[in-house]
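got a sequence here, can you model it:
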Amino acid sequence: MTKQQRINAFVKLGELLKVQPEDLTQIIQLAQHKNPWYTRQNVERALHAISSNLTAEKLNHWLHNYPDIESTKTVGLILAGNIPLVGFHDILCVLISGFKAKIKLSSDDAGLTTYVLNRLKQLEPDFAAAFEIVDKLKDFDLVIATGSNNTARYFDYYFGSKPHIIRRNRNSVAVITGQESPAQLEALGHDIFDYFGLGCRSVSKLFIPKEYAVAHFFEGIAAYKDVSEHFKYNNNYDYNKSIYLINGDKHFDNGFLLLKQDPRLASPLSVVYYEEYGSLEDVEQELKQQAEQIQCVVSEVPLNIQSPVFHFGESQCPALDDYADGINTLDFLFANP
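Below you'll find the predicted structure:
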């Protein structure tokens, strides 16, 4: 296939996902039974984010500086499953670049990625020879593996001799100045609650100015109270609340989110950590020091930092060139043709 053929196929895939045919609706219904975190709303949110990027204009612009090749090399992909279709961007990068893929799905995938790949084959039969879903990776030339800090150690051991991208735990943070409007704080709620906060782009920590009125933040996110109706989320909320009460840990509680002062980035589900700051320069210095643990930052003020910065409400809708961990996947692939 030529690069243009591959682009055309993914454009058709985007159009199909946007329409959501009946068989996809059935897959979505099954997915939420297989994995309760994959609610219909969250799966449709992921499909919308994917399909909005699969346009001819966006794909051609993204790829215009890269050559048209058909590589004989195979990329082993180990995908995460913390949120629906979280590994799609890696699959897209590999296949649209002209490489072959061997794909190890997460046990949490619930059939979504398999459905999307089968549809891609139907739209462009030449893709049938370009990828394979496998239970165990072998016979590959490059590897892209996504996991936790623990699994990354195993990935380093097993795959370190191959050209690789190995992703570890990262978290995202928000910077609040106290000047935000209610609408901006409500938008920030998407960065916190979309996908129940399970994504690496989910905000798990706030930087707030000293003497900030937390009630203002809670008022802004009040529209997300229905998150507590999800039994797994609410179980986490009840558990963490009880631990804080038993231990006498100071925290704020609005009935569906716990806010706790803590220097760490990674907070438990249903909890967002916070730190107070004296100046934005102090925040910038802190973010620079922890850049290797940060996926992205959401802020309505400019920040002089290395990490990518998004407006409130936009962290979960990355563009094609918003690469995970700041590692350009296309550059990696084309450096190993």
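
switch to C-alpha atoms for all contacts and neighbour counts from now on
Noted.

leaving out the residues flanking it, which one is nearest to residue 323?
Nearest non-adjacent residue to residue 323, counting by CA to CA, 6 or more residues apart in numbering: residue 329, 6.9 Å away.

ok, residue 222 next?
Using CA to CA, 6+ apart, the closest residue to residue 222 is residue 186 (7.8 Å).

second input sequence below; structure requested for side-by-side comparison:
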Amino acid sequence: MEQVLTLQRRIELMEDMGRYMLSDEPAWQEAMQMAGHRNAWFTAEHIAHAVESIARQYLAPGKLPAWVGQYKLPAEACTVGIVMAGNIPLVGFHDMLCGFMSGHRLMLKLSTKDEVLMRHLLHRMVTQESLVAECITVAERLNGCDAYIATGSNNTARYFEQYFGKYPHIIRQNRTSVAILDGSETDKELVALADDVYLYYGLGCRNVTQVCVPHGYDFERLLRIFARYDHYADLNKYKNNYDYHLALYLLNRVPYMSTPALLMVENELPFSAVSVLHYRHYTDREQLVQELQGSTDIQAIIGHGLIPFGSAQVPTLTDYADGVDTMAFLCSL
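As a prediction, this is how the structure comes out:
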């Protein structure tokens, strides 16, 4: 008779993982160091932030039962293929968690940019419970799955649609986040906004890449506070982006504001390059909020009465990518 992991056992394993991720276990510390060596964008600071966010927001005792209790879990297990992104540390963890907690069998296609941490955590799960090996496998090709979840760029999304379109699927494309400022923000709030902008070097879909400001907004205080991240100029990959875009703006005579690690330019597009922050002006805040909430490009909106400053990169279990309830999708299979 086939053995299956009970929901309670799955919860126990994930809560144990949360404790492990916050521990000083030598093997885990070594894995985090190795992840940084493999990908220069994954600094120790950013890995630590991602790990703590997952452990405290997803895996803290009591959070998983409350979350899973909102769904009717499927009676039978399907095989779900998950193509993971690699732009920030452990970015695919939430998809894996949803699949595991819903009781499905998972085939994971890890990103080469972010495989060290995921492989280590999956290996530890198997050492804690051998049945995990029957629930989760890592594969190069995701053949024979009943459903798919794939995260990538707008270009790769077209290929994913071609390959997976005839199966139940979630296919994610490029998204980014914006902040709405009104000029009344405190220094503490702007310090928190700096985290929303700079964490992970701006590579995440929850990074703020555009700020919307009223006409006449004074940027001087904002740039002064953002200077706390000037040390980013010390990373060659980041500085190369900065120098490249600075040269473009100078050659094309594009007006800009700057710190040693950030270029600010006026641009209606929410997407900006690494080391660049766009800004746009608005007159009607309510109309702006409605516009942004209706955009398929926007993942999160930061500001007064919206997502609090500093919270963009600390998502909760129900902050689903692209606003699509991954757990509900998995439970419908």
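
could I get the TM-score for this pair?
TM-score for the superposed chains, counting by TM-score structural alignment, normalised by the length of structure 2: 0.96, backed by 328 aligned residues with a CA RMSD of 1.2 Å.

just to revisit the earlier point, I'd say the residue nearest to residue 222 of structure 1 and residue 220 touch.
Yes: using CA atoms under 8 Å, residue 186 of structure 1 makes contact with residue 220 at a distance of 4.9 Å.

structure 2: matching residues for stretch 119-138 of structure 1?
Residues 124-143 of structure 2 are matched to stretch 119-138 of structure 1 when aligned by TM-score structural alignment.

now do the matching stretch: distance to the chain's middle.
With CA atoms, centre = their mean, to the nearest Å as the basis, stretch 124-143 of structure 2 stands 23 Å off its chain's centre.

kindly report the same for stretch 255-264 of structure 1.
The chain centre lies 21 Å from the centre of stretch 255-264 of structure 1; the measure is CA atoms, centre = their mean.

so which bit of structure 2 is that stretch matched to?
Residue span in structure 2 matched to stretch 255-264 of structure 1, by TM-score structural alignment: 260-269.

where do the strands of the stretch 51-200 of structure 1 begin and end?
Counting by DSSP state E, counting those that start in this stretch, the stretch 51-200 of structure 1 has these strands, from start to end: 74-78, 100-104, 131-133, 142-146, 164-167, 171-175.

before we move on, back to that, any idea what the residue nearest to residue 323 of structure 1 aligns with in structure 2?
So, by TM-score structural alignment, residue 329 of structure 1 is matched to residue 326.

quick one on the thing from earlier: the match of stretch 119-138 of structure 1: which residues count as buried?
The neighbour-count check on stretch 124-143 of structure 2 (16 or more other CA atoms under 10 Å) flags 124-126, 132-133, 135-136, 138, 142 as buried.

what's the distance between the alignment partner in structure 1 of residue 34 of structure 2 and residue 37 of structure 1?
Alignment note (TM-score structural alignment): residue 34 of structure 2 maps to residue 30 of structure 1. Per CA to CA, to the nearest Å, residue 30 of structure 1 is found 12 Å from residue 37 of structure 1.

end to end on stretch 175-187 of structure 1, go ahead and measure it.
Termini of stretch 175-187 of structure 1 sit 13 Å apart (CA to CA).

hmm, who's touching that stretch?
Counting by CA atoms under 8 Å, 6 or more residues apart in numbering, stretch 175-187 of structure 1 makes contact with 206-209, 212, 217, 219-223, 297-300, 312-313, all of which sit outside it.

quick check: it aligns to which part of structure 2?
Counting by TM-score structural alignment, stretch 175-187 of structure 1 corresponds to 180-192 in structure 2.

show me which residues of the matching stretch are buried.
By neighbour count on 16+ other CA under 10 Å, the buried set for stretch 180-192 of structure 2 is 180-181, 189-192.

then stretch 157-169 of structure 2?
Neighbour-count burial for stretch 157-169 of structure 2 [16+ other CA under 10 Å]: 157, 160, 164, 168-169.

what two of those residues are the furthest from one another?
Largest separation among the buried residues of stretch 157-169 of structure 2 by CA to CA: 157 and 168, giving 14.7 Å.

just to revisit the earlier point, how near is the residue nearest to residue 222 of structure 1 to residue 195 of structure 1?
Distance from residue 186 of structure 1 to residue 195 of structure 1, counting by CA to CA: 16 Å.

likewise for residue 137 of structure 1?
Distance check for residue 137 of structure 1 against residue 195 of structure 1: by CA to CA, it reads 28 Å.

tell me the counterpart of residue 163 of structure 2 in structure 1.
With TM-score structural alignment as the criterion, residue 163 of structure 2 lines up with residue 158 in structure 1.

no wait, residue 92 of structure 2
Residue correspondence, TM-score structural alignment: residue 92 of structure 2 in this structure matches residue 87 in structure 1.

am I right that its match is in contact with residue 103?
No: using CA under 8 Å, residue 87 of structure 1 is not in contact with residue 103, being 9.7 Å away.

show the contacting residues for the closest residue to residue 169 of structure 2 other than its chain neighbours.
Nearest residue to residue 169 of structure 2 in three dimensions, chain neighbours excluded: residue 148, at 4.7 Å (CA to CA, 6+ apart). Residues in contact with residue 148 of structure 2 (CA under 8 Å, 6+ apart) are 80-83, 164, 167-171.

residue 91 of structure 1 too?
When contacts are counted by CA under 8 Å, 6+ apart, residue 91 of structure 1 is found next to 77, 101.

quick check: it vs residue 80 of structure 1, distance?
To residue 80 of structure 1, residue 91 of structure 1 is 12 Å away according to CA to CA.

and what of residue 173 of structure 1?
Residue 173 of structure 1 is 21 Å from residue 80 of structure 1, by CA to CA.

ok, residue 296 of structure 1 next?
Per CA to CA, residue 296 of structure 1 is found 18 Å from residue 80 of structure 1.

looking at those two, which has the bigger crowd around it?
residue 296 (27 against 20; other CA atoms under 10 Å).

the more buried one: which element?
Assessed by DSSP states H and E, residue 296 of structure 1 sits inside strand 294-299.

pull the residues that contact the very next helix or strand once past that strand.
Proceeding N to C from strand 294-299 of structure 1, the next assigned helix or strand is strand 309-310, under DSSP H and E. Strand 309-310 of structure 1 is touched from outside by 296-299, 303, with contacts defined as CA under 8 Å, 6+ apart.
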